[in-house]
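[1] for reference, the sequence and a predicted model appear below.
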Amino acid sequence: MSDGAGRQGIALSEKQRIAWLRLIRSDNVGPVTFRDLINHFGTAETALEMLPELSRRGGAARAIRIASRADAERELELAHRHGAIFVGIGEPDYPALLRKTDGAPPLLAMKGNLRIANDVAVGIVGSRNASIVGAKFAGMLARDLGAAGYAVVSGLARGIDTAAHRASLATGTIAAMAGGLDQPYPPENVALLGEITAGSGLAVSEMPFGWEPRARDFPRRNRLIAGMGLGLVVVEAASRSGSLITARNAADFGRLVFAVPGSPLDPRAHGTNDLLKDGAIVTTNASDVLEALAPLHGPTQCQSVSGADEPSVDDSELPLPPNDGDRARIVSALGPTPVEIDEIIRHTELPAATVYLVLLELDLAGRLHRHSGGLVALAPD
C-alpha cells in the first residue's frame, strides 16, 4: 500500500555520501549531533573539518577519532559486495515515516526491495519465547495485514518476529537489524533473512557492516521498528521486555499502539495486558488494526531533513565560537538531571545558536548525555 507521498527527496552525490558516512561513523556523532552539525555548518565536509576544534573547545581529554575517507569507501564497497546500499535521510528511498521521527538515522544500510520502504507499514513484535498460540496469531495477523496491502515490520528475532516475517514474505516484510546487515541475529534466522531480501522484502540497519549486535544495540533497532510503521502491534510481551520499549517508542512517535490480550496466568501476557490498561487498542483480529489505521491514510508530508540538499557555505558564514564566559554559563546551568534545551536558553538568556553550539562542543567531547524527548544532561567526570 503506497502512502501517497513516498519517494520524495533529493539524491546525495557520491562525494556527499562518503562525507555523511565519515561523519556518522566518527566518535560521539549520533543522529541528533549529525543533524545539528549539518544545520550549523551547512555540509558534512565542513562539519568534519570542524570536529577537532569543536571537541577541543568542549573540553575533550583526547583527540576525537574521525572516520577516514578510506574507511568510508571500504564500507561502501563492502555494502556493494553484499548487494546493499546506503540511503540518506533526505533521499527518495528513505522510509518516509521514519524520516519524520526524532533522532532518525541520517544513513540507513538497505538490502532488498527498496520500493517497500515507502509502503504504509505496521510493526509486529513480541516475545522471543513465544507460545504456539502467540506465534500462530502473529502469523495470521501478518498474513491478513499483508493481504490488505500493508508491509509488516519486525526485528528478525525468535518467536513472534519470526512468525510475522514468515507470514508476510509474499506480501512484503521489513527486517530491522541491531547489527550490520552482514551480521544477522539470531544465527538460525540467516536463511529467513535471505528469503526476505531475495523476495519482496527489505532489511535495514543503521549499524556498520561487520558490527556484531550487542545488548545496547537492540533499543536502537526497536526505534527503527516503531518509526517505520504507522502502528505497532504487540502480541506477547513480559513485564520487562524489549517489545514494551518498542511500544513506548511508537507512542512517543505518535503511532497507534495495539496489544493482544492474554491470560493473566501467562507471564508472556503481563506486558500486553499492562499496555491495554494504559490505553493500547485491543486487538483480537486484523480488522481491529485495519479499522484504526484507515483514517490515518493520505499524503504524509515528508519534508527533506536539513542537510539532504547541502548548501555551499564559505568561512565568513560559519557561526562564531562562543566566548569562554558564555560557555561557562551554559556548563554551570547543566547537571546530571536531564533538562530541555529551551530551559537552558531561558535560564542563561543566551542566543539559541550559542547554546546549541556549546552543546555540540560538549557532545563531541563526550561530556554530554542526550536523553529521549530532546533532553540533555552533563556527563559525570
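    Cool, the structure landed.
[2] only C-alpha atoms from now on, for both contacts and neighbour counts.
    Noted.
[3] centre of the chain versus the longest helix anywhere in the chain, how much separation?
    Taking DSSP state H as the assignment, the helix of the chain that covers the most residues is helix 132-147. Between the mean C-alpha point of helix 132-147 and the mean C-alpha point of its chain there is a distance of 25 Å (C-alpha atoms, centre = their mean, to the nearest Å).
[4] show residues contacting it.
    Outside of helix 132-147, the residues that reach it under the criterion C-alpha atoms under 8 Å, 6 or more residues apart in numbering are 124, 151-152, 159-160, 163-168, 171-172, 235-236, 285-286, 290.
[5] tell me which residues in it are buried?
    Neighbour counts over helix 132-147 (16 or more other C-alpha atoms under 10 Å) mark 134-146 as buried.
[6] of the residues you listed, which pair is most distant in space?
    Of all pairs drawn from those, the one with the longest distance (C-alpha to C-alpha) is Gly134 and Gly146, at 18.1 Å.
[7] restricted to strands, list the contacts of helix 132-147.
    When DSSP state E is applied, those are split such that Ile124, Ala151, Val152 fall in strands.
[8] mind checking the SS state of the residue lying closest to the first one once chain neighbours are set aside?
    Taking C-alpha to C-alpha, 6 or more residues apart in numbering, and ignoring the residues beside it in sequence, Ile124 has Val233 as its nearest neighbour in space, at 4.8 Å. Assigned with DSSP: H, G, I helix; E, B strand; the rest coil, Val233 falls in the strand class.
[9] let's bring in a second model and compare:
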Amino acid sequence: MTGGAPSFSERVDWLRLARTPQVGPVTFHKLLQRYGTPAEAIGALPELARRGGRHQPLKVTDREAAEQEIEATDAAGARLLIACEADYPQLLAALDPPPPVITVRGPLVPDDHACCAIVGSRNASAIGLRFARDMAAELGRAGVVIVSGLARGIDGSAHAGALETGTIAVLAGGIGHIYPPEHAELHAAIGERSLLVTESPPGATPTARDFPRRNRLISGLSLATLVIEAALRSGSLITARFAAEQGREVMAAPGSPLDPRAKGSNRLIRDGAALIEDAEDVLEILRHAKRPATAEPPAPPWEPVDDHAEDAGEHDRLYALLSPSPVPVDELIRQSGLAPGRVHAVLIELELAGRALVLPGGFVQQAWPDTNG
C-alpha cells in the first residue's frame, strides 16, 4: 500500500483480495506481508493455489464485483473500512490478525469510548433480561458503550438498555440483513444513532461459519466481555474465549446452579472470570483494563515453495496431519519436521487450494468438504 490514505484503486484491490474464496484473514495478511500490495498478491494467487493442489483455477473476485460492493455499501448509507485506514477501530487493529474489511453504519466512533461487550443466552430468563438491560443502562450513563450481537435474549436487552447512551451491534450477515425480524426497529435505531458493524458484504445472509467471526468482532471491539446466562455449549462462551485470547477482560454474572442457562457463565467464574454483581464491579475492571498495543506483531517467516518435484510431498505430508478439529501450527511444525517458514508457506497454499482453513490464534484444520472447486 502507498503511504497515507489508500486510493480508490487500492481499496478495490484490497476488497478483491479479502472477498476471494479461500482467502481467510490469516492468509490475507500473510499474503500482504509477502507481496507488499493486494494487487501483487492477487497476481500470485492462481499459482499458489495450484501448488497447494487445487484442481480448478481459483476464482479471484474481479474488479467489477468489488466496485459494485463499494457502490452497494454507499447506497446503504454505510462505509467500508479496510484495516490500514486511520479510522479503522484501534481495538480491532490490535487483533492478530485484524479483520481485513469491515462495513459500518452509524455516527458512533468506537475509539472515542470505553466499550464493553454484554452477551448471553437467546432463551434468557426474565431476571436475566432485566439484569442485562439495567446493567447496560447504568454502564451507559457512566460513559461506557455496550457491544453485542443483536440476537434474541440478552443481546437485545443489552442493546435496548444502552440505546440512549450508545451501543454497537455486530452482525453476522450484511449491514442491511435484519435478524431476528422483531429487532427491525432496534436495528434501524442503532444504525441511525449508534453503530452497526459487520465483516459480511451488503445483502449477505449469514451461514453457520459467520457467527464465530461475529463473536470475534464483539470481543475485539471491547475492552471487556460480560457473560449473562450462557449454557455450556453456547456462542457466548465462544465470545468469552476470544476475549481471553485477545488479552481482554472476561466477566460473568453468577446464576442458579439449577438453571442450565447459568452453567456456562458459572463455569467461567470457576475458571477465573471476574464475578459481576452490579455495574460498579464492571466499571472497576474497566478502570484498570489496558488497551492493547496496535503495533503489528512480527510475522512468522514465509518461504514460498518452489515448483520442484522434490517439494510435492510437503503438501500431502502436512495435509495428512490435519483433521476437522483445529490443531496448533506449532504442533504441525514438530510433527512434520519441516522448517517453520516452510510450514507457513505450505499451509497458505493448502488454504488457497481449499484443503485447509488457517485460523486466527495459530490454529489450522481441514477445510469443509466441497471447497476445492
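    Nice, thanks for sending it over. The structure displayed is predicted, hence computed values, not measured ones.
[10] translate Met177 of structure 1 into the numbering of structure 2.
    For Met177 of structure 1, the aligned position in structure 2 is occupied by Leu171, per TM-score structural alignment.
[11] give the contact list for that match.
    If a contact means C-alpha under 8 Å, 6+ apart, then Leu171 of structure 2 has Gly149, Leu150, Leu196, Val197, Thr198, Glu199, Arg214 as its contacts.
[12] recalculate using a threshold of 6 Å.
    For Leu171 of structure 2, the set of contacting residues under the criterion of C-alpha atoms under 6 Å, 6 or more residues apart in numbering consists of Thr198.
[13] how much space between it and Asp111 of structure 2?
    With distances defined as C-alpha to C-alpha, to the nearest Å, the gap from Leu171 of structure 2 to Asp111 of structure 2 amounts to 19 Å.
[14] look up how far Ala237 of structure 1 lies from the equivalent of Ser125 of structure 2 over in structure 1.
    Structural alignment (TM-score structural alignment) places Ser125 of structure 2 against Ser131 in structure 1. Taking C-alpha to C-alpha as the measure, Ser131 of structure 1 falls 11 Å from Ala237 of structure 1.
[15] now do Val289 of structure 1
    Counting by C-alpha to C-alpha, the gap between Val289 of structure 1 and Ala237 of structure 1 amounts to 18 Å.
[16] what is the neighbour count of the counterpart of Leu150 of structure 2 in structure 1?
    The equivalent of Leu150 of structure 2 in structure 1 is Leu156 (alignment by TM-score structural alignment). Leu156 of structure 1 has 28 neighbouring residues, counting by other C-alpha atoms under 10 Å.
[17] what about Leu156 of structure 1, helix or strand, and which?
    Secondary-structure assignment from DSSP states H and E places Leu156 of structure 1 in no helical or strand segment.
[18] mind listing what it touches?
    With C-alpha under 6 Å, 6+ apart as the criterion, the residues that contact Leu156 of structure 1 are Thr162, Ala175.
[19] switch to 8 Å and redo it
    Taking C-alpha under 8 Å, 6+ apart as the test, what Leu156 of structure 1 contacts is Thr162, His165, Ala175, Ala176, Met177, Tyr185, Pro186, Asn189, Leu193.
[20] then Phe363 of structure 2?
    Contacts for Phe363 of structure 2 were tallied using C-alpha under 8 Å, 6+ apart; they are Pro326, Val327, Pro328, Val329.
[21] any idea how far Arg65 of structure 1 is from the match of Leu150 of structure 2?
    Distance, Leu156 of structure 1 to Arg65 of structure 1, using C-alpha to C-alpha: 32 Å.
[22] what segments of the stretch 251-381 of structure 1 are helices?
    For the stretch 251-381 of structure 1, applying DSSP state H, counting those that start in this stretch gives helices covering 270-277, 286-293, 324-333, 341-348, 352-364.
[23] how about the ones you listed in CSV, adding mean neighbour count and distance to Arg57 of structure 1?
    CSV is the format used below for the helices of the stretch 251-381 of structure 1 (neighbours: other C-alpha atoms under 10 Å; distance: least, C-alpha to C-alpha, whole Å):
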stretch, mean neighbour count, distance to Arg57 of structure 1
helix 270-277, 21, 45
helix 286-293, 15, 48
helix 324-333, 15, 9
helix 341-348, 15, 19
helix 352-364, 22, 6
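[24] show me the one of those helices that comes nearest Val32 of structure 1.
    Each of the helices of the stretch 251-381 of structure 1 was checked against Val32 of structure 1 via C-alpha to C-alpha, and the shortest separation belongs to helix 352-364, namely 9.8 Å.
[25] helices or strands next to the closest one in the packing?
    Using 3 or more C-alpha pairs under 8 Å, 6 or more residues apart in numbering; DSSP states H and E, the elements in contact with helix 352-364 of structure 1 are helix 31-41, helix 44-57, helix 324-333, helix 341-348, strand 368-371.
[26] closest one to Ala280 of structure 1 among those?
    Across these, closest to Ala280 of structure 1 is strand 368-371 (C-alpha to C-alpha), at 24.4 Å.
[27] got the buried residues for the closest one?
    Neighbour-count burial for strand 368-371 of structure 1 [16+ other C-alpha under 10 Å]: Leu368, His369, Arg370.
[28] and it, how far from structure 2 on average?
    Plainly put, strand 368-371 of structure 1 ends up 2.8 Å away from its match in structure 2 on average once the two are laid over each other (mean C-alpha distance after the TM-score superposition for structure 1).
[29] all set, thanks.
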